[in-house]
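In: Structure for this input, please:
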Amino acid sequence: MLENQARVIVLLTICVIDRSLGGGPTKWEKINNILNKNDFSTPPWRAKRGKSTVTMEIFFSQIRRTGVHNVEFMFNIYQTWMDTRLSYDSKNPNDIVEISKRHWDKVWQPDLYPDNDISSYRHDVSKVNKLMWVLPNGTVTLGLRWTTELSCKLLTVQFPVGRSVCRIKFRTFSYRNEVLRLQWKKKRAIHFTPDSFENDLKIVRYKGRICTNDRVSLVRTSCAELRLHLKMDYSSSLLRLYLPSVFVVVMAWLSFWVRREQVAARTSLTTLCVVSMITEKMGVNFLMPEAAGVMAVEVWMFVCLTFVCGALCEFIWVHTLSEFERKAKVNGNMRHSSVTTADLPSVAQLRNRNNVTHTDIVVAGKTWRRRCAYCGIFLKSSQLETCAKILYALGFVSFQVVYWVYFLLVD
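Out: Okay, the predicted model is just below:
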């Protein structure tokens, strides 16, 4: 019994001696003691009268559209800078010490914010999504989880895709560019997760750079910009935009099959098609976003409106020509019925018929000008309408082929 008690006492004595000689405070205890005794909320360059550089790295977890122009970004951003006041001794230079939440306010942090955002907030589920750690040489890393909504500039809308550029500007608010400088990490500063994009969004290219000649306040502060070129899918607009206009153009083509004598029916049908096409075009202007260039849907609407208006103009043309033919036929019948024996030409008149007089030239000129005025030339109204039916259908089919091949394959 006494031997066992002696063994326990010896072991406890050895543990106490080992702790007093070789253990010492842990690295976490060192940082904790430093922050308990000191307050480093002032910038690290104040004592040395120098400047600091904040290096940024960003990880996107989700990018989605919230409107025609607006895009929402969810990301984790990490800021790294040097603060030698927090350095500590360690055998491993890659040791990391997490600074506890109660000491966050005692460590200086850059006042970074997205300059061109519509709305932004930091995540706090289930606690504030924030981390801060320090390396033995005093390198501090601050991590934040952020969601920012931006208004992106739309470059073009070419069915079924649209191209836009989003610029995320990170800026410090109260520190001059001479004392605090923002920069992106030299290698792999921007990261995307495989599921970061929605199905209707794709990243074309991206680039991080430093803002130049970009002053938004009284103090010239440092700014780092991330430019993202996105491709947006508008294939859902097929049923809402394209098919109704196709039906209107086909209805205008069906009006060619209505008899020319049915003026009221044919005029009403073609006018209704023109009004429908104009109404749809106005609706597209409100539905689709404003782009810097000409949108593909604008080209489509303009060509469809041209075809529909052409159907109305064709009917006016053919109807006018048919009326001219009817009057000419009536006048010819009247002349033929009014001819008598006394009106037969004499022999002298028959001899002079081969001689072209000035009156004959005038009459021929009037006939030619009349034909040119009605644009019938050498075609009758029925022949002209048959040609219009064929050319209308072939023209619209050719436009379909060129349009879809260009915007689906070439672009």
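
In: can we go C-alpha only for contacts and neighbour counts from here?
Out: Fine.

In: helix or strand right after the host helix or strand of residue 118?
Out: Here residue 118 is covered by strand 117-122, with elements defined by DSSP states H and E. Using DSSP H and E, the next helix or strand after strand 117-122 towards the C-terminus is strand 130-134.

In: Quick one: list the elements packing against that next one.
Out: strand 97-98, strand 139-151 (3 or more CA pairs under 8 Å, 6 or more residues apart in numbering; DSSP states H and E).

In: What segments of the stretch 201-350 of the chain are helices?
Out: Remark: helices assigned in the stretch 201-350 of the chain by DSSP state H, counting those that start in this stretch are 243-254, 263-287, 296-337, 347-352.

In: Nearest to residue 62 among those helices would be which one?
Out: Evaluated over the helices of the stretch 201-350 of the chain, closeness to residue 62 peaks at helix 263-287, with 25.8 Å, by CA to CA.

In: which residues sit against the closest one?
Out: Under the criterion CA atoms under 8 Å, 6 or more residues apart in numbering, residues 241, 245, 248-249, 251-252, 255, 258-260, 301, 304-305, 308-309, 311-312, 315 lie in contact with helix 263-287.

In: sorry, back to before: what are the buried residues along the strand holding residue 118?
Out: 117, 120 (16 or more other CA atoms under 10 Å).

In: which residues touch it?
Out: Identification of contacts with strand 117-122 by CA under 8 Å, 6+ apart yields 114, 128, 129, 144, 145, 146, 147, 148, 149, 150, 151, 168.

In: Could I have the PyMOL command that selects the buried members from those residues?
Out: Typed into PyMOL, the line below selects the buried ones among the contacts of strand 117-122, using 16+ other CA under 10 Å:
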select buried, resi 114+144+145+146+147+148+149+150+151+168
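
In: Can you name the two of the contacts of strand 117-122 that sit furthest apart?
Out: 128 and 151, at 26.7 Å, using CA to CA across the contacts of strand 117-122.

In: Start and end of stretch 228-239, how far apart?
Out: In stretch 228-239, first residue to last residue: 30 Å (CA to CA, to the nearest Å).

In: how about this one, so we can line them up?
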Amino acid sequence: MIKLEDGMWNKIWVPDVFFRNEKRADFHSVTVPQRLLRLYSDGRLWYVSKITAKLSCPMKLKKYPLDTQKCPFIFESFGHTLERVVYKWLPNSVEKEPFEMPQYQLIGWTQRDCSQNYTAGAFPCLQIDFLLKRDIGFYMIQVYIPSILIVILSWVSFWIDIDAVPARVPLGLLTVLTMTTQSAGANSHLPRVSYIKAIDVWMCMCLLFVFASLLEFALVNVYSRKEFNIWRRTNSMMPVQNGRKHHHHHHHRHGSDGAEEEIPLKKVVTTPSGISLHMNGKSDYASLREDEKRFLIEHKQKARHIDKISRKIFPVSFILFNVVYWVTYFMLPDD
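Out: Take a look at the predicted model:
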């Protein structure tokens, strides 16, 4: 075996290999051209060159970020057909050195012959498919765990009193806006594909849960006010302007002897909620106040019962969604 001097590769024939899916490639020339040419006693030549190449890898992102990608590396002859040149894999033609990638794990590779016919003829071709599994650790920390915490935060409103509107409404709006911002950030560095990705399903469902929590409070609030309005109509009471808490209207008439007498006509009372009511008859204020207080407690208990049901339905539904989501995308085969 003889190592030939540098530059001898320019004086002999070398294969016209090119990378079909190349985007950019460079020879290494620091500090000397990193090429090797050896001549064996049986006449064989061994030519080696070190190249750094940037290759295109068509990705399918339906399972992103739980996906496994197949990235090809394609060698093909530019001008020689199969009648003159044949490419074959050597034993142990691919060797893996210890290295780590920030987002992927190299789990294996496959080799095959990709020779095909063109208009000018059949050209030799070899292809290596590298199997890259995306590391989910980054997405668990930056996407999944924060979104789970936001959904759980939206359930806090179920434990806040229904009368605390200034507390429950901002909490619901804050979680909805936070989920919208997080969804936009998670997709900002991805190509705009026309199909639904796994992360889109996750973000949409989390947004749906926090939005449903906000709608639940609206439902409870409307239900409680509707019940009170129905109660007012069924008790034949006519609201008037707020006045003093307890005063009488009198009607004066003249008797047969010319003397005036007062006849009580109506009594106006103000309820604890600030509503003035005309009451016919001799019902006193104490009894009306107890009736209204009892009704307010009853219909608020009904509204609170909806909150109690939501405390169970929302967590159980979210857990079921998680089971279906993770099982489906982990067991779904890659295309």
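
In: Fetch the TM-score of the aligned pair.
Out: In this superposition the chains share a TM-score of 0.69, using TM-score structural alignment, normalised by the length of structure 2; 274 aligned residues with a CA RMSD of 3.3 Å.

In: ok so, going back, could you dump the helices of the stretch 201-350 of structure 1 to TSV with mean neighbour count and distance to residue 76 of structure 1?
Out: Formatted as TSV, the helices of the stretch 201-350 of structure 1 follow (neighbours: other CA atoms under 10 Å; distance: least, CA to CA, whole Å):
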stretch	mean neighbour count	distance to residue 76 of structure 1
helix 243-254	18	43
helix 263-287	16	34
helix 296-337	16	37
helix 347-352	10	103
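
In: So which of those is nearest residue 135 of structure 1?
Out: helix 263-287 (53.5 Å).

In: quick check: angle from that closest one to helix 243-254?
Out: Helix 263-287 of structure 1 and helix 243-254 are oriented at 160 degrees to each other (axes from the mean of the first three to the mean of the last three CA atoms, to 10 degrees).

In: how big's the offset between helix 263-287 of structure 1 and structure 2?
Out: Using mean CA distance after the TM-score superposition for structure 1, helix 263-287 of structure 1 ends up 2.2 Å from its aligned counterpart in structure 2, as a mean over the superposed pairs.

In: Just give me the match in structure 2 for residue 306 of structure 1.
Out: Mapped onto structure 2 by TM-score structural alignment, residue 306 of structure 1 lines up with residue 208.

In: For residue 321 of structure 2, see how far away that match is.
Out: 12 Å.

In: how long is stretch 335-349 of structure 1 end to end?
Out: 19 Å.

In: Which position in structure 1 pairs with residue 114 of structure 2?
Out: For residue 114 of structure 2, the residue aligned by TM-score structural alignment is residue 211.

In: My understanding was that its match contacts residue 227; is that so?
Out: No. In this structure, residue 211 of structure 1 is not within contact of residue 227 by CA atoms under 8 Å, at 10.8 Å.

In: Tell me who's in contact with residue 225 of structure 1.
Out: Contact partners of residue 225 of structure 1, counting by CA under 8 Å, 6+ apart, are 167, 168, 169, 170, 208, 209, 210, 211.

In: Around the match of residue 114 of structure 2, how many other residues sit close by?
Out: Number of residues near residue 211 of structure 1 (other CA atoms under 10 Å) recorded here: 17.

In: Tell me who's in contact with it.
Out: Contacts of residue 211 of structure 1 by CA under 8 Å, 6+ apart are 222, 223, 224, 225.

In: In structure 2, which of these still touch?
Out: Of the contacts of residue 211 of structure 1, the contacts whose aligned counterparts also meet in structure 2 (both residues aligned by TM-score structural alignment, their matches' CA atoms under 8 Å) are 222, 223, 224, 225.

In: Would you format the residues you listed as a markdown table with distance to residue 17 of structure 1 included?
Out: Below are these laid out as a markdown table (distance: CA to CA, whole Å):
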| residue | distance to residue 17 of structure 1 |
| --- | --- |
| 222 | 54 |
| 223 | 55 |
| 224 | 55 |
| 225 | 57 |
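
In: Can you tell me which helices and strands the biggest helix by length in structure 2 packs against?
Out: Determined from DSSP state H, the single longest helix within structure 2 is helix 285-331. On a contact count with 3+ CA pairs under 8 Å, 6+ apart, helix 285-331 of structure 2 meets helix 198-234.

In: ok, back up a step: can you tell me which of the contacts of strand 117-122 of structure 1 lies closest to residue 102 of structure 1?
Out: residue 128 (12.5 Å).

In: Which residue comes closest to that closest one once chain neighbours are left out?
Out: In space, residue 128 of structure 1 comes closest to residue 122 once its chain neighbours are excluded; the distance is 8.0 Å by CA to CA, 6 or more residues apart in numbering.

In: Look up how far residue 181 of structure 2 lies from the aligned residue in structure 2 for the one you found.
Out: In structure 2, residue 122 of structure 1 lines up with residue 27, judged by TM-score structural alignment. Separation of residue 27 of structure 2 from residue 181 of structure 2 (CA to CA) stands at 44 Å.

In: Now do stretch 43-52 of structure 2: distance to the chain's middle.
Out: 49 Å (CA atoms, centre = their mean, to the nearest Å).
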